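K.L.:
Fold the stuff below for me.
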Amino acid sequence: MVRPWVKEYYGLKLKELIERGEIWEIKRLMSPAGPRAVVDGREVVVLASNNYLNLANDPRLKQAAVEAMEKYGWGPGAVWAIAGYHEILDALHRKIAEFKRTEAALVFPTGFAVNAGTIPAIVEQGDVILSDELNHGSIIDGIRLSRAEKVIYKHCDPSDLEDKLRQVHGKYKKILIVTDGVFSMDGDIAPLREIAKLAREYNAMLYVDDAHGEGVLGEGRGSPAHLGVEEEVDFHVGTFSKALGSSGGMIGSDHEVIEYIRNRARSWLLSTGFPPAVAAANLKALEIVMSDEGRERIRRLWENREYFKKGLEGIGFNTGKSQTPIVPVIIGDTKKTRELARSLFDEGVFVVPIVYPMVARGTERIRNQVNAGHTRDDLDKALAAYEKHGRRLGIV
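P.N.:
A predicted model of the protein is given here:
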């Protein structure tokens, strides 16, 4: 039992969250993740998943995991740094390096752990980090854990970034520019060509977290490949948990850099690694994405994205700055956002309301994420539900 005052204090804080509509109402998935799934006991079209290429329930990933489990067992035994890791991780590291077109690579237990561990490892007191104002929370936490100075530049604004670079140039030992490749709430793409040019001019390191770009842009290789700046990125960060349909984080760079991170990043050194079965599924996912089949899945994903975005805009919804299969419906009101999400679920369409503090107040939205496995009927069902309840609620 906790102390009475502790229960009372957090009970009141929870009540405040509920009253402001800022609490997560988490659904229960009762089937494999896919473009359609059973959620809270009903079959729905899923627009709330990062599973862009519909690989999360692919039988080849499952088979690879089963075979690895039979060979290596389930658990890793301890943290990789202490007990060692199973040999299949060597194959995975080589495949990631091939995928990222880097000399070497390293996997982490999660994508969050990459940023939380790597950023504090590569910068120190006397350095400065320039970070996009809408970077992911894992980047923000990684910056907080470092002892470097922090400077925030306006979202996707190379001019503001250059102004900030002028201000810090010559005053710090190292400069690190950090940005998402694709921003998770708006679905827009970082202007990496311009950012890379500035990194060259000011001798800054460039760190790109491409969690939502991998498997989606650049024939699957991500936003640096899409924009032709792979060679100019010093730290290629990503995750297996989105388009690749699995779990775990990754980083690619030169051999010396990767070995340094392996020996300094606490979230790698002190975290138990994922099971060897997960490594096998990750390896298979990369093989698929890098194949002709992967390119066909990407083509279908973009075909679905164009159809769905055009449909939403035709109804009158505001899809913001979306450039990717992340297609937000920006509503700007917490109550209406939550009510629309509930109504869509009642119609058999699973979406998630995104409200403060995930986004700024006044920009509340539903974030739709299109899947390569969605059929035209799936998307038409979702669009019909959006039109029906968007008009009922006075949103369109």
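K.L.:
contacts and neighbour counts: CA atoms only from here.
P.N.:
OK.
K.L.:
for Glu67, what are its contacts?
P.N.:
Contact analysis of Glu67 by C-alpha atoms under 8 Å, 6 or more residues apart in numbering lists Ala277.
K.L.:
Would it be right to say that it lies in a helix?
P.N.:
Yes: using DSSP: H, G, I helix; E, B strand; the rest coil, the assignment for Glu67 is a helix.
K.L.:
Check the secondary structure at Phe99 for me.
P.N.:
helix.
K.L.:
Roughly how far does the nearest residue to it once chain neighbours are set aside sit from Glu16?
P.N.:
Excluding its sequence neighbours, the residue lying closest to Phe99 (C-alpha to C-alpha, 6 or more residues apart in numbering) is Arg221, at 6.4 Å. Distance of Arg221 to Glu16, given as C-alpha to C-alpha, to the nearest Å: 43 Å.
K.L.:
Kindly report the same for Gly77.
P.N.:
Gly77 sits 42 Å away from Glu16, going by C-alpha to C-alpha.
K.L.:
so what secondary structure elements neighbour the helix or strand Val6 falls within?
P.N.:
Assigned by DSSP states H and E, Val6 belongs to helix 4-20. Using 3 or more C-alpha pairs under 8 Å, 6 or more residues apart in numbering; DSSP states H and E as the contact definition, helix 4-20 packs against no other helix or strand.
K.L.:
so what does the next helix or strand after it touch, helix or strand wise?
P.N.:
Moving toward the C-terminus from helix 4-20, the next helix or strand (DSSP H and E) is strand 36-39. The contact analysis (3+ C-alpha pairs under 8 Å, 6+ apart) places strand 36-39 against strand 42-46.
K.L.:
which one of Arg221 and Glu16 has more residues nearby?
P.N.:
Taking neighbours as other C-alpha atoms under 10 Å, Arg221 and Glu16 compare with Arg221 leading, 22 against 13.
K.L.:
got a list of what the more buried one touches?
P.N.:
If you count contacts by C-alpha under 8 Å, 6+ apart, then Arg221 has 99-100, 213-215, 290 around it.
K.L.:
And those residues, which two are furthest apart?
P.N.:
Comparing all pairs in these by C-alpha to C-alpha, the longest separation belongs to Gly213 and Met290, at 14.1 Å.
K.L.:
this one next, for a side-by-side:
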Amino acid sequence: MAFDYIAEQLCERKSQALFRERFLISNTQDCRMTVDGVSYLNFASNNYLGLSSALPNTSQAGSHSSPLVTGYVQVHADLETYLASELGFEACLLFSSGFSANSSVLKTLMSHAESEIFQDKLNHASLIDGGLAAKAAMTRFNHNDLSHLSRRLLKSKAKHKLIVSEGVFSMDGDTAPIEALSALAKQHDAWLMIDDAHGFGVLGQHGKGSCYLDEGIKPDLLILTFGKAVASSGACVLCSREVRDYLIQFNRDYIYSTAMSPMVAEITLQHIQRLFHADDLRHKLTSNIRYFKQLCNEHNIALMSSSTAIQPVVIGDADTTLTVANELKKRGFWVGAIRPPTVAYNTARLRITLTASHSQADIMSLVNQLKQLL
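P.N.:
Below you'll find the model as predicted:
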């Protein structure tokens, strides 16, 4: 059975008295803390100077230690529970960054010798790095090419197979065929992992992301980052309870990193609750994307096949791309110049990202500058 090693290794940890558990800290003050209603003198914190109590009437800025020591507090539990419930997963685990979540989940989960990772060639660097660090074999399939992926899966002798894709690709702005990827995963007894950094908050029902279009497709692992539409920082992995427990035991990034700031977790929870009710802002963003594409078409500015907020204008030559981006800055417009190795050679581009905050006048001004410079 695919991924049966997860349950086996969890049982082994328990039998050896090595099973790691998180203790929920309900209150911390100076050198005291409360767990399950019992107050303790805390001799496990890294809050060496006691500065956490220096700012009254504010949320706790630091968690003072890893989640497995004394860093796991009520607001972390609240955020994890809320996300798992709203998105229909059994469990959720918080990370301090999307890069850490992506790379560490792959190198931890795909640790079995009979494993193989199948990655879209345009996946984010954090996913590629995680795959390279894993003990599993790693195969890359042509971008959104289901036939190529299917052939790779058919050739695989691996017992444990994981398909990995972004929901919205960060440099091209196009979307993954998640429903078809899910069908292929089931056909080949594989798992599916989606990194929805640029889809969460923007796409799907109530902004729940790329996996929640129409009836929705729930992958085995869903990575969300909070530094994009959520306007906060950090990330999470949504998964089964068994996978969550496995990551708590073996994910070195999670075990040995200081937990997410409670203040950040509180802000993130508030922003996500607001985000799920922000259909008006999503409609505004959609309108802005449509307006930008319309103006570019009218002025013969070639765009890539993207209907998302990421609208790349491929120039090709890196030097010319940088020159155009710098000229735009002189005229009051800040646009990213994306060059190799982030993108393929001869595909250097301006990466234009639209928001609901832009006015039509803002967008028209940008397009007029692009027309002059290009």
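K.L.:
Run through the strands of the first structure in chain order.
P.N.:
36-39, 42-46, 104-108, 128-132, 149-153, 175-180, 205-209, 235-239, 249-253, 326-330, 349-350, 353-354, 365-369 (DSSP state E).
K.L.:
what does Lys197 of the first structure align to in the second structure?
P.N.:
Under the alignment (TM-score structural alignment), Lys197 of the first structure pairs with Ala183 of the second structure.
K.L.:
residues near the closest residue to Leu184 of the second structure other than its chain neighbours, how many?
P.N.:
The shortest distance from Leu184 of the second structure to any non-neighbouring residue, by C-alpha to C-alpha, 6+ apart, is to Ser150 (7.1 Å). Look at Ser150 of the second structure: counted by other C-alpha under 10 Å, it has 17 neighbours.
K.L.:
Over to Thr34 of the second structure?
P.N.:
Under the neighbour criterion other C-alpha under 10 Å, Thr34 of the second structure is assigned a count of 17.
K.L.:
now Ala361 of the second structure
P.N.:
For Ala361 of the second structure, using other C-alpha under 10 Å, the count is 9.
K.L.:
swap in Asn368 of the second structure?
P.N.:
Here the number of neighbours of Asn368 of the second structure (other C-alpha under 10 Å) works out to 13.
K.L.:
likewise the one 4 residues further on?
P.N.:
By the criterion of other C-alpha under 10 Å, Gln372 of the second structure has 7 neighbours.
K.L.:
What's it aligned with over in the first structure?
P.N.:
Alignment note (TM-score structural alignment): Gln372 of the second structure maps to Lys388 of the first structure.
K.L.:
And the closest residue in space to Gln360 of the second structure that isn't next to it in sequence, how far from Gly336 of the second structure?
P.N.:
Leaving aside its sequence neighbours, Gln360 of the second structure sits nearest to Asn288 (C-alpha to C-alpha, 6+ apart; 7.0 Å). With distances taken as C-alpha to C-alpha, Asn288 of the second structure is found 19 Å from Gly336 of the second structure.
K.L.:
Of those two, which one has the most company?
P.N.:
Asn288 (21 against 16).
K.L.:
ok, now which ones touch that one?
P.N.:
Contacts for Asn288 of the second structure (C-alpha under 8 Å, 6+ apart) come out as 354-356, 358-360, 363.
K.L.:
Show me what it lines up with in the first structure.
P.N.:
Checking TM-score structural alignment: Asn288 of the second structure goes with Asn304.
K.L.:
Surely Arg367 of the first structure touches Thr324?
P.N.:
No: in this structure, Arg367 of the first structure is not within contact of Thr324 by C-alpha atoms under 8 Å, at 11.9 Å.
K.L.:
can you map out the helices along the stretch 51-200 of the second structure?
P.N.:
Along the stretch 51-200 of the second structure, the stretches classed as helices by DSSP state H, counting those that start in this stretch are 74-87, 98-109, 125-133, 146-155, 178-187.
K.L.:
Packed most tightly, which of those helices would that be?
P.N.:
Stretch with highest mean neighbour count among those: helix 98-109 (a mean of 23; mean count of other C-alpha atoms under 10 Å).
K.L.:
which residues touch the residue nearest the centre of the first structure?
P.N.:
Centroid-nearest residue in the first structure, with C-alpha atoms, centre = their mean: Ala211, separated by 3.9 Å. Applying C-alpha under 8 Å, 6+ apart, we find Ala211 of the first structure in contact with 111, 180-182, 237-239, 242.
K.L.:
let's see it at 7 Å
P.N.:
Residues counted as contacts of Ala211 of the first structure (C-alpha atoms under 7 Å, 6 or more residues apart in numbering) are 238-239.
K.L.:
Kindly report the same for Ser126 of the second structure.
P.N.:
Neighbour list for Ser126 of the second structure: 99, 102-103 [criterion: C-alpha under 7 Å, 6+ apart].
K.L.:
Could you do Tyr254 of the second structure as well?
P.N.:
Contact analysis of Tyr254 of the second structure by C-alpha under 7 Å, 6+ apart lists 95, 248.
K.L.:
Kindly state which residue of the first structure is aligned to it.
P.N.:
Per TM-score structural alignment, Tyr254 of the second structure is aligned with Trp268.
K.L.:
From Phe108 of the first structure, how far off is its match?
P.N.:
Taking C-alpha to C-alpha as the measure, Trp268 of the first structure and Phe108 of the first structure are separated by 6 Å.
K.L.:
how close does the counterpart of Gly84 of the first structure in the second structure sit to Ala101 of the second structure?
P.N.:
Per TM-score structural alignment, the equivalent position to Gly84 of the first structure in the second structure is Gly71. Noted for Gly71 of the second structure: a distance of 18 Å to Ala101 of the second structure, by C-alpha to C-alpha.
K.L.:
Next: Ala180 of the second structure.
P.N.:
Remark: distance between Ala180 of the second structure and Ala101 of the second structure (C-alpha to C-alpha) = 25 Å.
K.L.:
again with Ser147 of the second structure
P.N.:
Distance from Ser147 of the second structure to Ala101 of the second structure, by C-alpha to C-alpha: 29 Å.
K.L.:
the inter-axis angle of the longest helix seen in the first structure versus strand 326-330?
P.N.:
Taking DSSP state H as the criterion, the first structure has its longest helix at helix 292-315. Angle, helix 292-315 of the first structure to strand 326-330, by axes from the mean of the first three to the mean of the last three C-alpha atoms, to 10 degrees: 20 degrees.
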